[in-house]
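Trainee: Predicted model follows, preceded by the sequence.
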Amino acid sequence: MSFTQTLKDIEQNEWIDIPAGWLQGRTIFGGLVAGLLMHKAVTTINDPSQHLLSVSVTFVGPVQEAKAKMTAEILRQGKSVTTIEVRLWQDDAVQSILLASFGMQRESSIHVRNEIQAPDYPAVDELKILPKNAFAPQCFQQFELAWAEGHYPCSASDKPDFGGWFRFDPELHENRVMSVADLMILFDVWPPGVLPMFKSMLPASTLTWHVTYVHPIQHQIHDWFKYKVVTEYAGEGYATEYAHIWDADNRLIAISRQTVTVFA
């Protein structure tokens, strides 16, 4: 089953088939899981005037390439803001939970534009697109990444963090208008910020993920975006990091914060 067909099934059914080609080790890529949950939230609310404000995802357990049940509950629908919870179930257990707030734009006298400026990376055609080799997770095949700063994962670097350009692979994904579900999937393709410090291939996975959306998405899925991650703290088997995503015009789109489990 294709990714686009899975999205259509979410709109019509409670049970879906997780599409093939998205494995990350022995489980499904967390970005895809978050994107499926987000699509369920958007279609449940079904109100174009409600824009995503923020979302939190907890990856409770591993999601397998199999059938999954998705349930959604609108917790509160106020005059401006709607809060919704979506759960993904497999084997009669909750494996992932999304909690999101959508809201309508309101008039306000408060205006602050203290946004972090986009890094001045070289153009994509001046950089090398990372090869899709056998050592990369299966889900990596769905995207194109061009490293612009920092060290590669598992390079025994004495410093974490990196940044670069990224997008969906045009050879695998037909161009169309990007949704917030698409952006959730794309956003998560970068590995944890501490991975350059790894000396060998060892596990690291997101435990909790919070995203705040700054500017509405007005893009196609073939468009390039910039990404930069900063690790604030790592120790005792966990890491805390934040990241920003900008479009090609250096417009800040979203801010991410993750708690990562580290097995190195």
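Mentor: Great, that's in hand. All values derive from a computational prediction rather than experimental measurement.
Trainee: make it CA atoms for all contacts and neighbour counts henceforth
Mentor: Will do.
Trainee: Which parts of the stretch 151-264 of the chain are strands?
Mentor: 162-168, 204-213, 225-235, 238-247, 252-262 (DSSP state E, counting those that start in this stretch).
Trainee: Those strands: which one's closest to V60?
Mentor: With CA to CA as the measure, strand 204-213 is the member of these nearest V60 (7.5 Å).
Trainee: re the thing from before, looking at the strands of the stretch 151-264 of the chain, which is buried most?
Mentor: Taking mean count of other CA atoms under 10 Å as the contact definition, the stretch among the strands of the stretch 151-264 of the chain with the greatest mean neighbour count is strand 162-168, which reaches a mean of 24.
Trainee: Structure two is appended below for comparative analysis:
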Amino acid sequence: MKNLSQYFELAAGSEPFSIDPTWAQGRSVFGGLSAALLLVHIEQQTGLTDKELRTLNVHFSGAITADEPCQLSYETISEGRSVIQVQARLLQGNQCKTLVMACFAKNRDSDIRHQAEILTPSKSREQAQKMPFIKGVVPDFIQHLDLRFTSKALPFSGADQGIITGYMNFNDPHSEFNDASVVALIDAWPPAVFPMLKGPAPGSSVTWNIEFIQPRTELAQDDSLYYECEVKQADLGYAHTEAKIFHPNGELIAFSRQLVAVYDKR
């Protein structure tokens, strides 16, 4: 069983590797991990050091099988003086399973400045309810994470609104809390539409957009991020969700938007 840091080391290279079943999410490997690995691959293979990550767009195009070789590849799509866009793919059996497009931008001087409000969560991390790892009830990858709910309605409780909030970190904090770490954590939460369901039903992310705020305060190894997500619209088997992610000091560090497929009627 490998932790996140060990997989980041593998993703930095060009050799195929497999992902063990403890990172599974149903019949597939956890999508947040696959997106994070592709981001690591891009950053390490391109050597981008003078530009900040601004956006990451993710397309989940197929289930990733645990214990089967994965091949990562990247291609620079465009490169200008300020902005570079790089595409990366995770392949299994010569089929693309996850595709990402990352946009990195060089900081520039500007007179336009508008800062988001500082967040003060309604509950402390110690007051929040930790999601327990129960084999066969929650996804296997949850055993690696520390997710703590502050929202009132839990998944499958038949709530009127789709809202999920809480704290997130890893059970085994790794050497560096970087952008790829944040990517893995954001996708770990149940979709915000799940509290609206009256009983268990499958759901999966189809597409995902993350926007990283710059500048922002660096993260320490044991920091817990705060997550706020709500359903903006849902109908015809799909839900559009929007989330904000906050530093422990209340500073906004990222936006996250997902299209989620919901299979409550099959």
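Mentor: Nice, thanks for sending it over. Only a predicted model underlies this, so the values are computations on that prediction, with no experimental measurement involved.
Trainee: just to revisit the earlier point, I'd like the strands of the stretch 151-264 of the first structure laid out as CSV, including distance to P137 of the first structure.
Mentor: Formatted as CSV, the entries for those read as follows, by distance: least, CA to CA, whole Å:
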stretch, distance to P137 of the first structure
strand 162-168, 15
strand 204-213, 13
strand 225-235, 19
strand 238-247, 21
strand 252-262, 17
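Trainee: nearest to I28 of the first structure, of those strands?
Mentor: When the strands of the stretch 151-264 of the first structure are compared for distance to I28 of the first structure using CA to CA, the nearest one is strand 204-213, at 11.5 Å.
Trainee: Which of the strands of the stretch 151-264 of the first structure sits closest to G61 of the first structure?
Mentor: With distances scored as CA to CA, the stretch of the strands of the stretch 151-264 of the first structure nearest to G61 of the first structure is strand 204-213 (9.4 Å).
Trainee: average distance between the longest helix along the second structure and the first structure?
Mentor: Longest among the helix segments of the second structure by residue count, using DSSP state H, is helix 31-46. Per the superposition on the first structure, helix 31-46 of the second structure and its aligned residues are separated by 0.9 Å on average (mean CA distance after the TM-score superposition for the first structure).
Trainee: Contacts for that helix next, please.
Mentor: Residues from elsewhere that reach helix 31-46 of the second structure (CA atoms under 8 Å, 6 or more residues apart in numbering): 7-8, 11-13, 23, 25, 58, 60, 72-74, 86-90, 98-100, 102, 180-181, 183-188.
Trainee: same deal with stretch 86-99 of the first structure?
Mentor: Around stretch 86-99 of the first structure, the neighbours that count as contacts under CA under 8 Å, 6+ apart are 33-34, 37-38, 40-41, 55-64, 67-73, 83-85.
Trainee: Let me know the secondary structure of the residue in the second structure sticking out farthest from the centre.
Mentor: Ranked by distance from the centre of the second structure (CA atoms, centre = their mean), the top residue is D111, with 31.9 Å. D111 of the second structure falls in the coil class when you classify it by DSSP: H, G, I helix; E, B strand; the rest coil.
Trainee: how about it, what's its match in the first structure?
Mentor: With TM-score structural alignment as the criterion, D111 of the second structure lines up with S109 in the first structure.
Trainee: How about R27 of the second structure?
Mentor: Under the alignment defined by TM-score structural alignment, R27 of the second structure corresponds to R26 in the first structure.
Trainee: so who does its match touch?
Mentor: If a contact means CA under 8 Å, 6+ apart, then R26 of the first structure has Q64 as its contacts.
Trainee: Against F3 of the first structure, how distant is it?
Mentor: For R26 of the first structure, the distance to F3 of the first structure under the criterion CA to CA, to the nearest Å works out to 19 Å.
Trainee: what's the answer for G150 of the first structure, then?
Mentor: Here the criterion is CA to CA. By it, G150 of the first structure lies 32 Å from F3 of the first structure.
Trainee: do the same with A248 of the first structure
Mentor: When distance is defined by CA to CA, A248 of the first structure is 25 Å away from F3 of the first structure.
Trainee: higher neighbour count, these two?
Mentor: Shown here are A248 of the first structure and F3; by other CA atoms under 10 Å, F3 has more neighbours (17 against 14).
Trainee: ok, which stretches of the stretch 51-200 of the second structure are helices?
Mentor: In order along the chain, the stretch 51-200 of the second structure carries the following helices (DSSP state H, counting those that start in this stretch): 179-186.
Trainee: picking that back up, what angle do strand 203-212 and the longest helix of the second structure make with each other?
Mentor: Angle, helix 31-46 of the second structure to strand 203-212, by axes from the mean of the first three to the mean of the last three CA atoms, to 10 degrees: 40 degrees.
Trainee: now stretch 152-162 of the second structure: how far from the chain's centre is it?
Mentor: Going by CA atoms, centre = their mean, to the nearest Å, the spacing between the C-alpha centre of stretch 152-162 of the second structure and its chain's C-alpha centre is 21 Å.
Trainee: so that stretch matches what in the first structure?
Mentor: Counting by TM-score structural alignment, stretch 152-162 of the second structure sits on residues 150-160 of the first structure.
Trainee: gap between the two ends of that stretch?
Mentor: One end of stretch 150-160 of the first structure sits 8 Å from the other (CA to CA).
Trainee: before we move on, what about stretch 18-28 of the second structure?
Mentor: Stretch 18-28 of the second structure has an end-to-end distance of 12 Å (criterion: CA to CA).
Trainee: Tell me how far the closest residue to W208 of the second structure other than its chain neighbours lies from N209 of the second structure.
Mentor: Once flanking residues are discounted, W208 of the second structure sits nearest to Q258: 4.4 Å by CA to CA, 6 or more residues apart in numbering. The gap separating Q258 of the second structure from N209 of the second structure is 6 Å, by CA to CA.
Trainee: intersection of neighbour lists for those two?
Mentor: Counting by CA under 8 Å, 6+ apart, Q258 of the second structure and N209 have no contacts in common.
Trainee: if we can go back for a sec, out of the strands of the stretch 151-264 of the first structure, flag the one nearest P122 of the first structure.
Mentor: Taking CA to CA as the measure, the strands of the stretch 151-264 of the first structure were each checked against P122 of the first structure, and strand 162-168 came out nearest at 9.1 Å.
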